[in-house]
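Undergrad: Kindly generate the corresponding structure for this input.
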Amino acid sequence: MKKVSLYFENGLFLEAKSFGAEGTAVGEIVFNTSLTGYQEIVTDPSYAGQFVTFTMPEIGNVGCNEQDMESKGAHCKGIIVRSYQARPSNFRSEETLAELLEKENVLGITEIDTRFLTKMLRNEGSMMMVASTQIHDESELKKVLENSPRIEEINYIEQVSTKEPYVHTEARYNAQTFEYEKPVTSKKIIALDFGIKRNILNELTHAGMEVTVVPNSMSAAEIISKFKGKEIDGVFLSNGPGDPLILKEEQEKIKKLIDAKVPLFGICLGHQLLSIAHGYDTYKLKFGHHGGNHPVKNTATGTVEITAQNHNYNVPDNIVEVAEVTHMNLFDNTIEGLRYNDSPTMSVQHHPEASPGPHESAYIFTAFREML
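TA: The predicted structure follows:
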């Protein structure tokens, strides 16, 4: 393992060991409390532009495989772990985590106190950092960080969105047969790709929807034409990376879809963009919600669901002026789900496809199909 040097915008300088790719990378550091699913996290496009600190100390134990990829590659700037296991033991393993990171040009950082980093982020909030296997001078790293754009200044969805439309043909993965189920569909939807996860697509098709994934650049006029021509029944707005407030074109597009009464369902970034399109700007949480253990209450049934989460931004409380709150986070009482009053539109902040995590929120996909 090579030496890697880290410099944080609060002035902290640390040294550790590297695995995976080499080089220099700048991004925002967050922490994730999931006990399992490191490959799903690494390949989630919503982490584009970020370093992920794992609170689970042992990472790499089960290796990586194609079936657990949430997208076609890895999108985070790097991962930070207490102890990396270079010799995985699992019958599904096809390559090590280090091999995946090297292939995807993602830094791996280990032999570092992740408890300390997590407490620092809890107390001071998410912050920018730089990590390098090439530069080890503190003043040089500081200069690199100061001259780099912040995550809220970069439109990462242009990097992670699909370039060409495609039809998703898989449904939910069956852990007993180790195969994907074949979908039986009754509705057709378009999924606007802001950084969509594979398992979200699996759950949409499992719930009975034929899904055509399209680039984030598809115009509102083309989508509305397909809806009025009965080529589609609704639109899904996907998860994705970065600050939703800078996505002006997407906001305007969604406003037009709302005015045209196109049925809409948003998850994570899609949830946030729907709020902004209704005139209610999002705000940034201190250190975000990243993990697989967040209790969310369904306000209609009183049921508490344990959810997977990955977001730094949240919708404001006064959105109740135009929408009914359907889900609440029991950690901090932030809004987790909405159904709007003026249009057939629903959204959730958490990830009901829950990979990693339980399946108790998967009914939300069925609710969308029923709304269609």
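
Undergrad: Please count neighbours and contacts with C-alpha atoms only from this point.
TA: OK.

Undergrad: end-to-end on stretch 302-322?
TA: 22 Å (C-alpha to C-alpha, to the nearest Å).

Undergrad: tell me which residues in that stretch are buried?
TA: Judged by neighbour count (16 or more other C-alpha atoms under 10 Å), stretch 302-322 contains these buried residues: 304-316, 319, 322.

Undergrad: contacting residues for the most centrally placed residue in the chain?
TA: Centroid check for the chain by C-alpha atoms, centre = their mean gives S46 as the closest residue, at 3.2 Å. Taking C-alpha atoms under 8 Å, 6 or more residues apart in numbering, we find S46 in contact with 75, 195, 239-242, 310.

Undergrad: any idea which of the residues you listed is closest to K256?
TA: If you rank these by distance to K256 using C-alpha to C-alpha, N239 comes first, at 19.6 Å.

Undergrad: So which residues of the chain form helices?
TA: Counting by DSSP state H, the chain has helices at residues 38-42, 97-103, 114-124, 138-146, 157-160, 198-206, 220-228, 248-259, 269-277, 363-371.

Undergrad: Return the most buried member of those helices.
TA: helix 269-277 (a mean of 27; mean count of other C-alpha atoms under 10 Å).

Undergrad: which other helices and strands contact it?
TA: strand 234-237, helix 248-259, strand 304-314, strand 345-348 (3 or more C-alpha pairs under 8 Å, 6 or more residues apart in numbering; DSSP states H and E).

Undergrad: Report the inter-axis angle for the longest one versus helix 220-228.
TA: So that's helix 248-259. Orientation note: helix 248-259 sits at an angle of 30 degrees relative to helix 220-228 (axes from the mean of the first three to the mean of the last three C-alpha atoms, to 10 degrees).

Undergrad: in this protein, which strand has the most residues?
TA: Identified as the longest strand of the chain according to DSSP state E is strand 283-298.

Undergrad: and this one, so I can compare the two:
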Amino acid sequence: MTQAAVLVLEDGRTFTGEAYGATGTTLGEIVFNTGMTGYQETLTDPSYHRQIVVMTAPHVGNTGVNDEDPESGRIWVAGYVVRDPARRASSWRSRRTLDDELAAQGVVGISGIDTRALTRHLRERGVMRAGVFSGDALATDGERRPTDDLLAEVRSAPAMAGADLAGEVTTQEAYVVEPLGPDGEPLAEPVATVAAVDLGIKAMTPQRMAERGIRVHVLPSTASIDEVLAVQPDGVFFSNGPGDPAAATHEIELLRDVLDRRIPFFGICYGNQLLGRALGFGTYKLGYGHRGVNQPVVDRATGKVEITAHNHGFAVDAPLDGETAAPHDGGRYGRVVVSHVDLNDDVVEGLQALDLPAFSVQYHPEAAAGPHDAAYLFDRFLDLMHDTKGAA
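TA: Sure thing, here's the model as predicted:
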């Protein structure tokens, strides 16, 4: 027997559907993802912490849930919104249905609503706070709660702007991902060592580096510069993650300590935004962000267009054309160029320091579940570490 559910947006618009996954109440920032595949990777991406995700693809759950594709040890989305959930899971790798997995992990969702109308609304009004209510949270003693009460609960939820969330998703203990050879077997000695600061890292990211013979020490977001240096890194990596980069004061200061020592640096997504702020640029909240696996980005150095995987609601505010002196501390970090730009809306998608061994991109080159156009960036990082070491 299906149960009713209602989605309430911060601006008062409501959508009525059926409960999907767990029942109850969930609150968060509502965003939409345009990917037609990879829902399992989306659900387990820590960058979606405190966000209710709307899938724009109408059919979700067709391939069920397996044990090979998660990007972390749990589902991180605050809530899940789909139009037509699969009637049955059909894949040789499937171990359980998506509905059952959401319920088992306590993720409140809603199905059977017009996700196209909802997405158009969010594109026009911008992402906002929302809530999904079902079961006892929607009705008491057989009486449905007034919409005004639900709306007041939504508006009481914290906003994403100003939120410092990396500490809520990071690993609590450092761990090591060992290097692999071309045959996939462990290497006795790494070709390089990287200190990867976990701001919400996806499991495939250190795996992509390990596949290139790199030993990766994954460190908590609270790591100090002494803890970073203790692993004797050839390079430092900052991962993706949730929250407002302006609130990440510790991580920005840590990154400046790295830049001051001229240690090669590579950042993706949140790491790109933190490099921007460390260099002295601002960041700002996008109207509805980029989330999906189909964003066209141009590499301005080569003119090559890559189709890329994205998940971000903030962006770096830097001049698009020409070289710019990094604003921080009188330009002590030298010159910077915007290396990549989104072709849909001219959002900054990458930074390249010209006087430091540091670069970053706003998208996800590890790209589980694809596309893989940007995988070469891990090779570029390895080359940067080797070139810097050779010049020392």
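
Undergrad: Drop the TM-score for these two in here.
TA: The TM-score (TM-score structural alignment, normalised by the length of the first structure) is 0.93; 362 aligned residues with a C-alpha RMSD of 1.8 Å.

Undergrad: what's the burial count for the equivalent of R215 of the second structure over in the first structure?
TA: Using TM-score structural alignment, the equivalent of R215 of the second structure in the first structure is E210. By the measure other C-alpha atoms under 10 Å, the count of residues near E210 of the first structure is 25.

Undergrad: In contact with E210 of the first structure, which residues?
TA: Listed by C-alpha under 8 Å, 6+ apart, the contact partners of E210 of the first structure are 167-169, 185-189, 204.

Undergrad: One more pass at 6 Å, please.
TA: Going by C-alpha atoms under 6 Å, 6 or more residues apart in numbering, E210 of the first structure touches 185, 188.

Undergrad: swap in P46 of the second structure?
TA: Counting by C-alpha under 6 Å, 6+ apart, P46 of the second structure has contacts 76, 200.

Undergrad: what's the distance between it and R335 of the second structure?
TA: Counting by C-alpha to C-alpha - P46 of the second structure and R335 of the second structure are separated by 32 Å.

Undergrad: what does E253 of the second structure give?
TA: Using C-alpha to C-alpha, one obtains 19 Å as the distance from E253 of the second structure to R335 of the second structure.

Undergrad: whereabouts in the first structure does stretch 91-108 of the second structure align?
TA: The aligned range for stretch 91-108 of the second structure is 90-107, by TM-score structural alignment.

Undergrad: Let's see the distance spanning the matching stretch from one end to the other.
TA: Stretch 90-107 of the first structure has an end-to-end distance of 23 Å (criterion: C-alpha to C-alpha).

Undergrad: now swap in stretch 53-66 of the second structure and tell me
TA: So stretch 53-66 of the second structure: terminal residues 20 Å apart, C-alpha to C-alpha.

Undergrad: What are the contacting residues of it?
TA: Residues external to stretch 53-66 of the second structure that are found in contact with it (C-alpha under 6 Å, 6+ apart): 30-34, 36, 80-86, 89-91, 93-98.

Undergrad: Show me which residues of that stretch are buried.
TA: Applying 16+ other C-alpha under 10 Å to stretch 53-66 of the second structure flags 53-58, 60-66 as buried.

Undergrad: What range does that stretch cover in the first structure?
TA: Counting by TM-score structural alignment, stretch 53-66 of the second structure corresponds to 52-65 in the first structure.

Undergrad: quick one: the matching stretch to chain centroid distance?
TA: On the basis of C-alpha atoms, centre = their mean, to the nearest Å, stretch 52-65 of the first structure sits 17 Å off its chain's mean C-alpha point.

Undergrad: next one: stretch 192-210 of the first structure
TA: Distance of stretch 192-210 of the first structure from its chain centroid, counting by C-alpha atoms, centre = their mean, is 13 Å.

Undergrad: so how far does that stretch reach from one end to the other?
TA: Stretch 192-210 of the first structure has its terminal residues 14 Å apart, counting by C-alpha to C-alpha.

Undergrad: Could you do stretch 300-318 of the first structure as well?
TA: Stretch 300-318 of the first structure has an end-to-end distance of 19 Å (criterion: C-alpha to C-alpha).

Undergrad: Can you tell me how far D45 of the second structure is from P242 of the second structure?
TA: Applying C-alpha to C-alpha to D45 of the second structure and P242 of the second structure gives a distance of 9 Å.

Undergrad: I'd like to know which of the buried residues of stretch 302-322 of the first structure is nearest to K119 of the first structure.
TA: When these are compared against K119 of the first structure (criterion: C-alpha to C-alpha), the nearest one is N312, at 16.8 Å.

Undergrad: Just give the nearest non-adjacent residue to V169 of the second structure, would you?
TA: G200 (5.4 Å; C-alpha to C-alpha, 6 or more residues apart in numbering).

Undergrad: That neighbour matches what in the first structure?
TA: Alignment note (TM-score structural alignment): G200 of the second structure maps to G195 of the first structure.

Undergrad: can you pull the contacts of that match?
TA: Neighbouring residues of G195 of the first structure by C-alpha under 6 Å, 6+ apart: 45, 160-161, 239-240.
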